[in-house]
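In: Following is a predicted model, sequence given first.
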Amino acid sequence: MWSRDLDVLVPTWQGADDLRVREGATALAALTTPGSQRVTVPVPGGGSAPEGGVRHRAAVFNAYHAQTEVLARHRPQRLLTLGGDCTVEVASVAHLAGRYAKRLFVLWIDAHGDLNTPASSPSGTAHGMPLRLLLDGDVDGALPDAHCLSPGQVALAGVRDLDPAEVEYVRRHDLTLLDAPRLGVHPARLAELPPPGAAVYVHLDLDVLDPSAFPAVAVPTPGGLTAATLTRSLTALRAHHQVVGVGITEYVPQLAHDQQVLNEALGTLGLTGARISGRGFVNRGWPGSTTPGDR
């Protein structure tokens, strides 16, 4: 088992503008063995008007501040974050950056780069912006603590769907990128990305998996990893590095899926005491769900 000080459940949906992911945090919590302490962050339940090119901007910022307050109160050195959408990673990574400074290295395991700004985003959804916030901060300074990473502290893995502005950002800042095809051929290369002695944060958006293996995500994206590739890469990573944080996001448990795929990934990360077989939830036409869109 992976030992940590705190689990935070952050049932946000506003960053994805998709009510279905709200249930993902609770479902993930039911599948994982609790750490020393488990807290549900009191995030807003409703949405808010678009503002500054971002859907539900005020609600997203309110959730960030609520999560930041929980982390400041508990001061974890090892942290599990169960979302919700990918915006939950901003507060968690920023907190651990305060603990580990330049030793922190973030593996962004995701189909998407999440490197957009409000101006560059095709959709205006905030879950396509968290890594850019961590690298550059908020354009109007509303989240002063979010800017905590340098390009050398980040690697993107499994990525296969970047918007043009994100491609330019990766090129201009020379970000390390291990795309899905290359990772599929050499899963152990994930362990080669963090430098020796790094304190590693693993961001795992479940859409890094190919939809044929795991379709229960907010933005299913073809060309992804097989379940075997994901488990092999995570096994290699944990064998060679100190993992101080894990964030898992964008799970839509209402959609039919093979739950064993998720159980295998959670088990590889040391988050379950035993692997459970069985099928996932059946799509019930969740009330209020929106159609997944661009990031």
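Out: Structure's in. What do you need? Computed from a predicted structure; not experimentally measured.
In: Could you use CA atoms for every contact and neighbour count after this?
Out: Will do.
In: The lengthiest helix in the chain packs against which elements?
Out: Counting residues, the longest helix found in the chain (DSSP state H) is helix 57-74. Applying 3 or more C-alpha pairs under 8 Å, 6 or more residues apart in numbering; DSSP states H and E, we find helix 57-74 packed against helix 88-100.
In: Can you give me the neighbour number for Ala49?
Out: Number of residues near Ala49 (other C-alpha atoms under 10 Å) recorded here: 11.
In: which residues sit in contact with it?
Out: By C-alpha atoms under 8 Å, 6 or more residues apart in numbering, Ala49 lies in contact with 55-58.
In: what about Leu82, which helix or strand?
Out: Assigned by DSSP states H and E, Leu82 belongs to strand 79-83.
In: which residue ranges form the helices in the stretch 151-295 of the chain?
Out: Per DSSP state H, counting those that start in this stretch, the stretch 151-295 of the chain carries helices over the ranges 164-173, 180-185, 227-240, 259-268.
In: just to revisit the earlier point, how big is the angle separating the strand holding Leu82 from helix 57-74?
Out: Interaxial angle, strand 79-83 versus helix 57-74 (axes from the mean of the first three to the mean of the last three C-alpha atoms, to 10 degrees): 150 degrees.
In: residues in contact with strand 79-83?
Out: 4-12, 21-22, 24-26, 28-29, 88-89, 92, 244-251.
In: Helix 88-100 and that strand, what's the angle between them?
Out: Interaxial angle, strand 79-83 versus helix 88-100 (the same axes, to 10 degrees): 170 degrees.
In: Show me what counts as buried in strand 79-83.
Out: 79-83 (16 or more other C-alpha atoms under 10 Å).
In: sorry, back to before: among the contacts of strand 79-83, which ones are buried?
Out: 4-12, 21-22, 24-26, 28-29, 88-89, 92, 244-251.
In: Just confirm Asp18 contacts Ala218, I think it does.
Out: Yes - shown here, Asp18 and Ala218 form a contact pair, counting by C-alpha atoms under 8 Å, at 7.3 Å.
In: So for those two, which sits in the more crowded spot?
Out: The residue with more neighbours, out of Asp18 and Ala218, is Ala218; 26 against 23, by other C-alpha under 10 Å.
In: Alongside the first one, take a look at this:
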Amino acid sequence: MARFVIVPQWQGSSSSRAMQLVDGATAIAGDLPRSACTLVEVPAEAGESLETNVRRLSTLRRVRELVQDAVAGVDGPAIVIGGDCGVSVGAVAAVAAANPAGDVAVVWLDAHADLNTPETSPSGAFTGMVLRAILGEGVDDMTLPVGAITPDRVVLAGTRDLDAAEEEYIAEAGIRMLGVDSLADPESIVSAVAETGASRVFLHIDLDVLDPAAVAGLAFPVPFGARPVDLVATIKALRARFPLAGAAITEFSPSSADGAVEDLGTILRIVGALV
């Protein structure tokens, strides 16, 4: 049976709808088998920046540790249900610690690259720094060890809203980036992962990789996103080729309970493709 780690974290977001990320994670969890779920108790307080340019850092550090411990305690791959994108740091940290260096590729299915540093971030929100932290750059206790996940093991897919500093880093680091059209051709993403040389894959799925017409509950919708059928097909193609090291589904921010219900069918199809 698949195991789910539920992390209703909102502190990494800069959205005015950040608290609705709690509702989103809770709504998804409500449609999963309770016996298969582990709930991470996210502190209620916003947290302090601790003299850094990362908002709410003190709480984010605590949750990162809790997520890493929860994922490490799961027998087999865990699927983390966020919450904001920051939940993926602890998840990938646990996966990287349990696998030889270079064995895991990270596929970042997201409208945004999340490759800012505290110095380049325009908002100070950790959600825009998550993948860079996974690659070992950022504030203490929020980064993986340098070399645990390297840029040549990362594939960005569906990414279409980049800051200038992120574009520069992608070019310098040589990160593979595929557009939305690639999701209509799953084998192109399978081939990109195969080129990394990794034998296992971690899938980070920010729901804003989808077109806003497909999912309404997005804090940062970006036009011209993927179709759900293409995202599901891509996940299935990756699962057919590579063992799943872990996954995260993040950034479900429904405006109401009724709105959550309307989106859950799509989200549960994504969950189904993972398991």
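Out: Sure, I can see it. This is a predicted model, so every value here is computed, not measured.
In: before we move on, back to that, widest-spaced pair of the contacts of Ala49 of the first structure?
Out: Longest distance between any two of the contacts of Ala49 of the first structure is 8.6 Å, between Arg55 and Ala58; criterion C-alpha to C-alpha.
In: which neighbours do these two share?
Out: When contacts are counted by C-alpha under 8 Å, 6+ apart, Arg55 of the first structure and Ala58 have 48-49 as shared neighbours.
In: More neighbours: which of these two?
Out: Counted by other C-alpha under 10 Å, Arg55 of the first structure and Ala58 do not tie: Arg55 has more neighbours, with 23 against 17.
In: Could you find the closest non-adjacent residue to the counterpart of the more buried one in the second structure?
Out: The alignment partner of Arg55 of the first structure in the second structure, by TM-score structural alignment, is Arg55. Take Arg55 of the second structure and drop its neighbours on the chain: the residue closest to it by C-alpha to C-alpha, 6 or more residues apart in numbering is Ser49, 4.8 Å away.
In: Am I right that the one you found falls within a strand?
Out: No - applying DSSP: H, G, I helix; E, B strand; the rest coil, one finds Ser49 of the second structure to be coil, outside a strand.
In: For it, the count of nearby residues, please.
Out: Using other C-alpha under 10 Å, Ser49 of the second structure is surrounded by 15 other residues.
In: so where do the strands sit in the stretch 101-250 of the first structure?
Out: Remark: strands assigned in the stretch 101-250 of the first structure by DSSP state E, counting those that start in this stretch are 104-109, 154-159, 176-179, 199-205, 242-249.
In: Arrange those strands in CSV, one row each, with distance to His127 of the first structure as further columns.
Out: Shown next, in CSV, are these (distance: least, C-alpha to C-alpha, whole Å):
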stretch, distance to His127 of the first structure
strand 104-109, 13
strand 154-159, 15
strand 176-179, 19
strand 199-205, 11
strand 242-249, 10
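In: Could you say which one of those strands comes nearest to Thr229 of the first structure?
Out: Thr229 of the first structure lies closest, by C-alpha to C-alpha, to one member of the strands of the stretch 101-250 of the first structure: strand 154-159, at 10.2 Å.
In: which residues touch that closest one?
Out: The contact list for strand 154-159 of the first structure (C-alpha under 8 Å, 6+ apart) reads 105-113, 175-181, 183, 190, 193-194, 208, 224-225.
In: From Arg4 of the first structure, how far out is Met75 of the first structure?
Out: Not quite, residue 75 of the first structure is Arg, not Met. Going from Arg75 of the first structure to Arg4 of the first structure by C-alpha to C-alpha, to the nearest Å gives 12 Å.
In: oh, I was asking about Val159 of the first structure
Out: Remark: distance between Val159 of the first structure and Arg4 of the first structure (C-alpha to C-alpha) = 27 Å.
In: Next: Arg22 of the first structure.
Out: Counting by C-alpha to C-alpha - Arg22 of the first structure and Arg4 of the first structure are separated by 24 Å.
In: swap in Pro215 of the first structure?
Out: Taking C-alpha to C-alpha, one finds Pro215 of the first structure at 29 Å from Arg4 of the first structure.
In: Please apply the same query to Leu190 of the first structure.
Out: From Leu190 of the first structure across to Arg4 of the first structure, the span is 22 Å (C-alpha to C-alpha).
In: and what of Leu234 of the first structure?
Out: Using C-alpha to C-alpha, we find Leu234 of the first structure at a distance of 17 Å from Arg4 of the first structure.
In: same thing with Arg73 of the first structure?
Out: From Arg73 of the first structure to Arg4 of the first structure the distance is 16 Å (C-alpha to C-alpha).
In: With Leu82 of the first structure instead?
Out: The gap separating Leu82 of the first structure from Arg4 of the first structure is 13 Å, by C-alpha to C-alpha.
In: who's in contact with the alignment partner in the first structure of Pro8 of the second structure?
Out: The alignment partner of Pro8 of the second structure in the first structure, by TM-score structural alignment, is Pro11. Shown in contact with Pro11 of the first structure (C-alpha under 8 Å, 6+ apart): 21-26, 40-41, 43, 82-85.
In: Just give me the neighbour total for Leu190 of the first structure.
Out: Per other C-alpha under 10 Å, the neighbour tally for Leu190 of the first structure reads 23.
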